[in-house]
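In: Could you look at this predicted model? Sequence included:
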Amino acid sequence: MDPGVVDLSRLQFALTALYHFLFVPLTLGLSFMLVIMESVYVMTNRPVWRQVTRFWGKIFGINFVLGVATGLTMEFQFGTNWSYFSHYVGDIFGAPLAIEGLMAFFLEATFVGLMFFGWDRLSKLGHLIVTFMVALGTNLSALWILIANGWMQNPVGAAFNPETMRMEVSDFYAVLFNPVAQAKFVHTVSAGYVTASVVVLGISAFWLLKGRWTGIAKRSMTVAAAFGLASSLSVVVLGDESGYALTDNQRMKLAAIEAAWHTEAAPAGLTLIGMPDSVAQTTRYSVQIPWVLGLIATRSLDGTVTGMSELVLKAQERIASGQIAYRAVERLKIDPRDQSARAALETHKRDLGYALLLKRYIADPSQATPELVEKAAWDTVPSVPLMFWSFRIMAAIGFLMIALFSAAFVIASLRRHDQYRGFLRLAVLAIPLPWIAIELGWVVAELGRQPWAIEGVLPTFLASSSLTRGALWTTIAGFTALYGALAVIEVRLILAAIAHGPIEEEPQAPAPVGTPIPAAPLTA
């Protein structure tokens, strides 16, 4: 496989995935914020809350359309750019995606039209139920997508079948309740709730600074402050749970995030800042908090966080074991009834994927030298500086969000929404921050898994399609141009909606019978 084709395929998927996830968090969060706002309208019967709900529903609709369009493109790439990935693990990976399309996506599509066009055709309670179903469908879509992604991070409930030479489902229950997938879902959804809360808070603050639609702005700010504070706190708590899941399932990713080059005596300290040096395998100018990493990662004082050097040695052992499994597979291709080969595969098949790392350097992994085995083992270490700083910037933004929403909650509780203009300006400036944190979170999740397309099962360089560099450059340029145009359109539509405000033109009632019709004005 041409390394340039693999890198371009990765670049194209990364661009489309990161672009798609500009829309997803706002959709996830706004959907349930609409449920909260409309619930207040149903309970109080105050028209102002109908205006609030309809305005933010308009922002939701603009964002929802582009989220769907970009998501479909991304999923098609598994067939066009990652055909061997789809062939090798399609039986497992395809099932959650199919369920997402059949159940969650159709649920959204069915009710979203009723939500937008059913205001005057449904009862207030009926329309609230429709809005809730849209929110439920939106979040179920995220659940199934993250079950698929979680399986790539922690491939449980599946086994290699020597008869078909593919990975197949052995326990679908384990796939559904994968602990990594569950942790990723709640963390990702909470991050989406924070994003929507920041957008509502920021736009409300902008209106208050301009002195426009202050009644609606204050109500929107109150909802955003409460919902955002709860969501930002949950992001930190659930992020801690995600870190704990790494201890059992992705130790190399955890070690790279913390620049833990070597195993420390328990409990390990948490590095706040520092300068990771991949050549010297050390972290210069580091500032540590004693014991904290050990407590977070192992929930104990005596558990150890394994360093990257020790994990590389473990990878060498697994590559050697995988070579035995690879030889057994080759023998089974010749004679499927070879019982000794089948027994050897059964013993070592858990490490078959590690042997495939050698294919970067040699056609037959079973013939690799110890030097090549060591080289392939070091490939399992991701970019430490990138992981280290991406995680810390993401975490810093998370704590900033807690501070922002804590202040907003206090201000809203005291009913002093428009008295702290400095805070309102900060709220407007904070709008991009959740997106930065979310995109960095995906960098940590996906680049931290490298060199694996599926952790411990299939290396990324073996997963791509047989494409040409020219074809990939052409599609990258096409997607960039198309998505750039869509981004401009969405931003203009949202800015126009903000400028127009939550004012609705009510239909004019017909004049009573017998009312004289005014004469047309005379013109020169």
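Out: In hand now; what should we look at?

In: going forward, measure contacts between C-alpha atoms and count neighbours the same way
Out: OK.

In: could you show me where the strands are in the chain, in order?
Out: 158-161, 166-169, 270-277, 282-289, 452-454, 458-459 (DSSP state E).

In: In addition, the following structure is provided for comparison:
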Amino acid sequence: MDMTIVDLSRIQFAMTVLYHFLFVPLTLGLSVLVATMETVYVMTGRPIWRQMTKFWGTLFGINFVLGVATGLTMEFQFGMNWSYYSQYVGDIFGAPLAIEGLMAFFLEATFVGLFFFGWDKLSKVQHLAVAWLVALGSNFSALWILIANGWMQNPVGAHFNPLTMRMEMTSFYQVLFNPVAQAKFVHTVSAGYVTASVFVLGVSAWYLLKGRHWELARRSIAVASAFGLAASLSVVMLGDESGYEVSANQKMKMAAIEAMWKTEPAPANFTLFGLPEQKAEKTKWAVRIPWLMGLIGTRSLTKQIPGIENLVKKNETRIRSGMIAYAALRTIRADKTNIPADVKASFDAHSKDLGYALLLKRYTADPDKATPAMITKAANDTVPAVFPIFWAFRIMVALGFAFIATMAYFFYMASFRGMRFPRPALRLAVWMIPAPWIAAELGWIVAEVGRQPWTVDGILPTALSVSHLSVADLLITLTGFALFYSVLFVIEMSLMFKYVRKGPQEDVAETDAWMERHARRLGDGVMTPAE
């Protein structure tokens, strides 16, 4: 097995996924914010809310187009770079992707066109319905994608058929209502709402600092801070639910997040700060908070969270069990029409561990002949890279609490202090614009790096999932993707900056009248619309 091909395939897919996810959160959040603004416009009839809907809707449209383009490229890779994965689990993984394409993608794409070109052709109520259908389509798209990803994290509702050498679905209901998928969906969508709220808040703060588009900026801050406060609180609470699901279904990932090398007495401590050293299996300069990890991971004071060392020993046992299943599988495949009862019984008893035997393929073509040293190496391979997961999780959590504080402050100032925003606070809001994207990307690193060495957890190793490609093929396509995405990124940023600098394109008489009645005061370092 050429691990260079595996590593290059992983790098390429990671690049496309992380790049694609630059656009997804903003699309999810802006679609709901824009629909909310148009709802206020329909209810009040005030032109400023139509102006806001069109302006933020334009930025949503730019982001939406780039998200679609990068998402299609990502899906093509399943057949091109990960053909064995597609063949092995396509019956399950393909179903939510197909539904996403047929239901969410076409719903979203159709109504996006009506949203932008239907202002003068639809009634207010009809156009409002279109706006909410765009938001619904965006969220449906995320739902089905995360159902597919959630199944890879927790493969329920399926079994392996030794005759076809494929995973086959046994319960679509279990796949659909997979607790991991549901937790990932609500957590990811809430993160998208936070991203859009921080974006709207930051751009609006920039307008106030520049003394432009006061009325739009003030109202946008009011909407974004209220929506963002609710969303950021949801992210933290739903993140706790995700942590509980990880502890229940992906114990190695949980141990890696905490850099918990050995099982601790319940309730486990939470390491606030430390430098994990994977080879030495220790964490230098660890600062721990008693009991917290036990509460997060088990929601009790009596349940233990197993450490990495214990899980490796358990996985070594599962590898040996999987070897029995692999030997039975070879007999079954040799004569599919005449399967001895004892062989079938042996396979059924150990089939749940077959994926662990496949880890041995990295070291030998025939797992039946694996040496004890190979088994030990394969068991150690089940430990993901601890350092990046450990710190990605902590930075992500820290940013989450920073969003709560920021949104709470601006909500308070907008609701109870007459929108008197100090200039340092406005500058902070502008500088915070990239932060939710950083948090979102770190979240994916925790989820996907923490799942290694599995493509489908406990079922299919990543090293067996790749296509038969050459190193040259992968280097050429990786370089091509990098160049193509760089061009798209420049186009995206240029368009976003252009329209943000340009501001609303629709003149509103109400705004002009307001500006004639009110002036900007800077004497006390406070931006205020007060007379």
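Out: Now that the structure is in, tell me what you want to look at. A quick note: this is a predicted structure, and the numbers were derived from the prediction, not measured.

In: tm score of chain vs chain?
Out: Here the TM-score for the pair of chains, by TM-score structural alignment, normalised by the length of structure 1, is 0.95; 506 aligned residues with a C-alpha RMSD of 1.0 Å.

In: quick revisit: adding distance to residue 384 of structure 1 and mean neighbour count, write the strands of structure 1 out as CSV.
Out: Compiled in CSV, those are given as follows (distance: least, C-alpha to C-alpha, whole Å; neighbours: other C-alpha atoms under 10 Å):
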stretch, distance to residue 384 of structure 1, mean neighbour count
strand 158-161, 30, 18
strand 166-169, 30, 18
strand 270-277, 7, 17
strand 282-289, 10, 14
strand 452-454, 16, 22
strand 458-459, 19, 24
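
In: who wins for proximity to residue 411 of structure 1 among the ones you listed?
Out: Nearest to residue 411 of structure 1, of all those, is strand 270-277, at 31.3 Å by C-alpha to C-alpha.

In: Map residue 456 of structure 2 onto structure 1.
Out: By TM-score structural alignment, residue 456 of structure 2 lines up with residue 454 in structure 1.

In: gap between its match and residue 156 of structure 1?
Out: Per C-alpha to C-alpha, to the nearest Å, residue 454 of structure 1 is found 11 Å from residue 156 of structure 1.

In: Tell me which residues touch residue 312 of structure 2, please.
Out: Going by C-alpha atoms under 8 Å, 6 or more residues apart in numbering, residue 312 of structure 2 touches 379-380, 382-383.

In: now with 10 Å?
Out: Residues in contact with residue 312 of structure 2 (C-alpha atoms under 10 Å, 6 or more residues apart in numbering) are 252, 318, 376, 378-383.

In: from those, which would you call buried?
Out: With burial judged by 16 or more other C-alpha atoms under 10 Å, the buried subset of the contacts of residue 312 of structure 2 is 252, 318, 376, 378-383.

In: Same list, those residues, but as CSV with distance to residue 326 of structure 2 please.
Out: Formatted as CSV, those follow (distance: C-alpha to C-alpha, whole Å):
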residue, distance to residue 326 of structure 2
252, 24
318, 12
376, 18
378, 15
379, 16
380, 20
381, 19
382, 19
383, 22
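
In: now the helices for the stretch 251-400 of structure 2?
Out: 251-258, 292-298, 308-334, 341-350, 354-358, 372-380, 386-416 (DSSP state H, counting those that start in this stretch).

In: which one of those helices lies closest to residue 496 of structure 2?
Out: helix 386-416 (22.6 Å).

In: what's the average distance of the closest one to structure 1?
Out: Mean deviation of helix 386-416 of structure 2 from its aligned counterpart in structure 1 after superposition (mean C-alpha distance after the TM-score superposition for structure 1): 0.7 Å.

In: repeat for stretch 200-209 of structure 2
Out: Compared with structure 1 after the fit, stretch 200-209 of structure 2 shows a mean deviation of 0.2 Å (mean C-alpha distance after the TM-score superposition for structure 1).

In: Tell me the residues of structure 1 aligned with that stretch.
Out: Counting by TM-score structural alignment, stretch 200-209 of structure 2 falls onto residues 200-209 of structure 1.

In: The closest residue to residue 238 of structure 2 other than its chain neighbours: neighbouring residues, count only.
Out: Leaving out its chain neighbours, the residue that sits closest to residue 238 of structure 2 by C-alpha to C-alpha, 6 or more residues apart in numbering is residue 187, at 5.4 Å. Neighbourhood size, residue 187 of structure 2 [other C-alpha atoms under 10 Å]: 21.

In: Over to residue 165 of structure 1?
Out: Neighbours of residue 165 of structure 1 under the rule other C-alpha under 10 Å: 12.

In: The one 10 residues further on too?
Out: Other residues near residue 175 of structure 1 number 24, with proximity taken as other C-alpha under 10 Å.

In: Kindly report the same for residue 24 of structure 2.
Out: Neighbour number of residue 24 of structure 2 under other C-alpha under 10 Å is 27.
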